[in-house]
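> sequence plus the predicted model coming up.
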Amino acid sequence: MAGTFELKTAKSGQFHFNLKAGNGQIIATSEMYESKASALNGIESVKANAPGAAIDDQT
C-alpha cells in the first residue's frame, strides 16, 4: 500500500501535513504553513523531490 499525505489544521489556524506509510505510521512531518495552498505546495515539493533524494549519513 502506498503512503498517504494527511493535511491538518492546527489550533493556531496554521496548516501542516504528515506523510504516513502504508501501515499508518507517520514517517515525515512538515513545518507549519500560514495557508492551505502553501501546505499543498509543500506536499507537491516532497512528491517531486523525494524519489531522487540522496542519503546524507552523518553518523
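That came through, no problem.
> drop to CA atoms for contacts and neighbour counts, all remaining ones
Will do.
> mind listing the helices for this structure?
Along the chain, the stretches classed as helices by DSSP state H are 36-49.
> dropping in the other structure now:
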Amino acid sequence: MAGTFEILTAGTDTFQFRLTAADGTVVAVSPRFHSLKAVVAGINAVRENAATGFVVDRRNLGAG
C-alpha cells in the first residue's frame, strides 16, 4: 500500500499536509499554506520531485 497525503487545517486560515507511510508512520509534515489551492500544489510538487530527488549530505563531519 502506498503512503497517504492528509490535508489538515492549521489554525483558522491555514492548511498543511502530512505524508504518512502505509504503516501510519509520519514521514513528512509541510509548512503552512494560506489556501487549499496552495496546499494541493505543495502535494503535487512533492509527488513530482521526491522520486527523482538527489540525496545531499549537508553534515559537516570534519568540524569539531
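Structure received. Computed from a predicted model, the values in this text were never measured in an experiment.
> just give the TM-score of the two.
Overlay of the two chains. TM-score (TM-score structural alignment, normalised by the length of structure 1): 0.92; 59 aligned residues with a Cα RMSD of 0.9 Å.
> grab the nearest non-local neighbour of Arg18 of structure 2.
Leaving out its chain neighbours, the residue that sits closest to Arg18 of structure 2 by Cα to Cα, 6 or more residues apart in numbering is Val29, at 4.5 Å.
> what sits against the one you found?
Counting by Cα atoms under 8 Å, 6 or more residues apart in numbering, Val29 of structure 2 makes contact with Gln16, Phe17, Arg18, Leu19.
> closest to Ser35 of structure 2 among those?
Nearest to Ser35 of structure 2 among the contacts of Val29 of structure 2 is Gln16, at 9.4 Å by Cα to Cα.
> isn't the closest one right next to Phe5, touching?
No: in this structure Gln16 of structure 2 lies outside contact range of Phe5 using Cα atoms under 8 Å: 10.0 Å.
> out of those two, which sits in the busier spot?
Set Gln16 of structure 2 next to Phe5 and count neighbours by other Cα atoms under 10 Å: Gln16 wins out with 23 against 17.
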